[in-house]
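K.L.:
Mind folding the following:
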Amino acid sequence: MKKRVTLVAPFYNESGNVLEFFQRVRQIADTMPQYEFEVVAVNDGSRDATWSELLQAQALHSGVHLVDLSRNFGKEAALTAGLDRATGDAVVPIDSDLQHPPELLPDMLAHWEKGAEVVLARRVDRQGDGLLQKLSAVSFYHFHNKISQVKVPLNVGDFRLMDRRVVDALRQLPENHRFMKGLFAWVGFRTVTIPYQPNERVAGVSSFNLWKLWNLALEGITSFSTVPLKIWSYVGLVVSLLALVYASVIVVKTLVFGIDTPGYASLMASVMFIGGVQLIGIGVLGEYVGRIYHEVKRRPVYLVREEHTTGSAAGVAEDRVERA
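P.N.:
Modelled structure (predicted):
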């Protein structure tokens, strides 16, 4: 039997990219007849014509599994929905805007056949990103890897090939707040890295902005490190020592020079400084408590509104979703 390769592609307002995406994937699949290709396309609550174009693509191409989520749950949830339904011996998360080139699949599969269980695709440059986005990305990776035991590879996104056993391991992780880059790194397995040059988007604009990237960074930091909580213990100790030193200076000055009229400005500066430190510490604590609050409710990561499965993968997909 042929080995099956599943591509997991989240779609969010990607009208204009859909048919081109499936055409490019089909062209690559036709050059590798030794594999059976399947595409799990997850519509993450798109508000444009993405879903209708996905239905059209399914009518034109075989081995297409469509999942329509009930609303926009975010890329991490859409990716999870796709991985839950992936039936392949090898699974490749890939962006639907074609910035992840499908032409890299033969190289990925060649490394997989040689024994690699994870094949990472590392961006060789970030020419398409603005200066602020480049700096923020590099800063996040360095900061995250400094404070976390789980190291996220620099310039490596979701684009990668994973062996079946890696996907099965990922599906055992129960958390609702899912920082997929961190989860990919956490499970480990034998890994190789290959470089690639990202393509330009075929149509549309990216839905990511600085606010979403900031929230994703917070998710990554709080999901894999408690260092921010520990830091505030040391900050509190330092502030307390400074306050003790300042109080000692005031006592000595009073004993030596007598009672001095207190200064309103210095008093207000001290109160505001200590109050600000306390509020920041409470805010950091609140980020962790908020994530605990969401986790203990045990809501599902996503909800499916509609699903269409065609081809021989249907029975396997239904069986794996039921066992999940």
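
K.L.:
contacts and neighbour counts: CA atoms only from here.
P.N.:
OK.

K.L.:
Tell me where the stretch 1-150 of the chain has helices.
P.N.:
Applying DSSP state H, counting those that start in this stretch to the stretch 1-150 of the chain gives helices spanning 18-30, 50-60, 75-85, 105-113, 131-147.

K.L.:
nearest to R160, of those?
P.N.:
Proximity of those to R160 was assessed by Cα to Cα; the nearest stretch is helix 105-113, lying at 8.0 Å.

K.L.:
SS state for P195?
P.N.:
strand (DSSP: H, G, I helix; E, B strand; the rest coil).

K.L.:
To compare with the earlier structure, here is another sequence to fold:
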Amino acid sequence: MSTQLAARPPLAAAPGPAPAPIRPAEARPVLSVVVPAYNEQEVLPSFHARLAPVMEAIGLPWEVVYVNDGSRDRTLTIMEGLKAADPRVALVNLSRNFGKEIALTAGLDHAAATDAVIVIDADLQDPPEVIPDLVAAWRQGFDVAYARRRAREGETWLKKATAKAFYRVMQKVGGKVELPADTGDFRLISRRALDALLSLREQHRFMKGLFAWVGFPSTPVLYDRAPRAAGETKWNYWRLWNLSLEGITAFTVGPLKVATYLGLFTAIVAGIYGLQLIIRTILFGNPVAGYPSLMAVVLFLGGVQLMTLGIIGEYLGRVFNETKGRPLYIVERHAPSESPDQRQTTS
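P.N.:
Modelled structure (predicted):
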């Protein structure tokens, strides 16, 4: 079943206690920090210890929304401890692991901020100390302030090279959607940009592309990306490859056009080759040809056909998932943040 927030898209919720009602605007935080996490028990306490003083120094009411994406370690327990110690902590526990893109969407759905939301990972590769620079850009009138990586410490040359190649491909095939280079999810988005973003409820979510698709005035904020503070990365090369496929197929039909042109090129080459065989047969007869050349042609054409069917299948699978109309996620538990005044009133 689903619940409806005021002027917000519906949230997917599991049977059980209903989410807490949204507080009046005057009691809501101005800024929300959304932090999706999966198996981040080693780094979460350090992350919150660095985030809290940074947000306090900004001088605006704030909250942090931790989203537990079906972690198998003590991540949820640590989040519960942080909430017990700090009333500004909100907790969203998903019923299972849905993936980072969905977990991030769940956090944005439950962000109570009236003015702006900040998205950041918990691994401390994106330093919380950069947030004041994002807020400063927002105060200058920009709806989106995205953190652009000036340096990527702790990453291999292969990962840097593949990331650079991916951004180049997206800029070439993305059409009117311009994906900023060297930019992840770390950013600040205004409330009106967030409301536009939350109206997009597609199943296959490539958040970097969705952030760019909604538009609004944007500006980069340069920063140096640090190595992971603790724990292990969840993004191996296989998952990064699948994410890149999500991004390409979600924002362009370029692969389908490539398949069409490749089929046309193969047909032209096959026609020329067939014409050449006819002319040779008329002029010189038809000696028995060798099997290696025949097998090479058969395997080449079979490979082209299978690749084309695979590309069509990727798009067809996405259509299939969209038509089922399932909710993006199921919330096992939602504990909203509280202002210090509320905590004193209820205690």
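
K.L.:
Now compute the TM-score of the two chains, please.
P.N.:
TM-score of the superposed chains, computed with TM-score structural alignment, normalised by the length of structure 1, equals 0.93; 313 aligned residues with a Cα RMSD of 1.5 Å.

K.L.:
picking up where we left off before, any idea which of the helices of the stretch 1-150 of structure 1 is most buried?
P.N.:
helix 75-85 (a mean of 23; mean count of other Cα atoms under 10 Å).

K.L.:
mean distance, that helix to its aligned residues in structure 2?
P.N.:
Following the fit onto structure 2, the mean deviation recorded for helix 75-85 of structure 1 is 0.3 Å by mean Cα distance after the TM-score superposition for structure 1.

K.L.:
Contacts for the helix or strand containing V192 of structure 1, please.
P.N.:
Using DSSP states H and E, V192 of structure 1 sits in strand 191-196. Strand 191-196 of structure 1 is contacted from outside by L104, M108, H111, A116, E117, V118, V119, L120, A121, R122, R123, V124, using Cα atoms under 8 Å, 6 or more residues apart in numbering.

K.L.:
and these as TSV, adding distance to F21 of structure 1?
P.N.:
Output for these, formatted as TSV (distance: Cα to Cα, whole Å):
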residue	distance to F21 of structure 1
L104	14
M108	18
H111	24
A116	26
E117	26
V118	23
V119	21
L120	21
A121	18
R122	21
R123	20
V124	22
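
K.L.:
Just give me the neighbour total for D123 of structure 2.
P.N.:
For D123 of structure 2, the number of neighbouring residues by other Cα atoms under 10 Å comes to 23.

K.L.:
Repeat that for the one 4 residues further on.
P.N.:
Burial measure for P127 of structure 2: 19 neighbouring residues, criterion other Cα under 10 Å.

K.L.:
For the counterpart of it in structure 1, which residues are in contact?
P.N.:
Residue mapping for P127 of structure 2 onto structure 1 gives P101, with TM-score structural alignment as the criterion. With contact taken as Cα under 8 Å, 6+ apart, P101 of structure 1 is in contact with P198, N199.

K.L.:
and P101 of structure 1, how far is that from D129 of structure 1?
P.N.:
17 Å (Cα to Cα, to the nearest Å).

K.L.:
again, but for H65 of structure 1
P.N.:
Distance of H65 of structure 1 to D129 of structure 1, given as Cα to Cα: 32 Å.

K.L.:
So between these two, which is more surrounded?
P.N.:
Shown here are H65 of structure 1 and D129; by other Cα under 10 Å, H65 has more neighbours (26 against 11).

K.L.:
Next up, the contacts around the aligned residue in structure 2 for A81 of structure 1.
P.N.:
Aligned against structure 2 by TM-score structural alignment, A81 of structure 1 finds its counterpart in A106. A106 of structure 2 is in contact with V67, V92, Y329, counting by Cα under 8 Å, 6+ apart.

K.L.:
If we only consider these, which is nearest to A230 of structure 2?
P.N.:
Nearest to A230 of structure 2 among the contacts of A106 of structure 2 is V67, at 18.5 Å by Cα to Cα.

K.L.:
if I line the two up, what does the closest one land on in structure 1?
P.N.:
By TM-score structural alignment, V67 of structure 2 lines up with V42.

K.L.:
Please report how far that match lies from E103 of structure 1.
P.N.:
21 Å.

K.L.:
So what does R164 of structure 1 match up with in structure 2?
P.N.:
Aligning on TM-score structural alignment places R164 of structure 1 opposite R191 in structure 2.

K.L.:
My guess is its match contacts A112. True?
P.N.:
No: taking contacts as Cα atoms under 8 Å, R191 of structure 2 lies outside contact range of A112: 9.8 Å.
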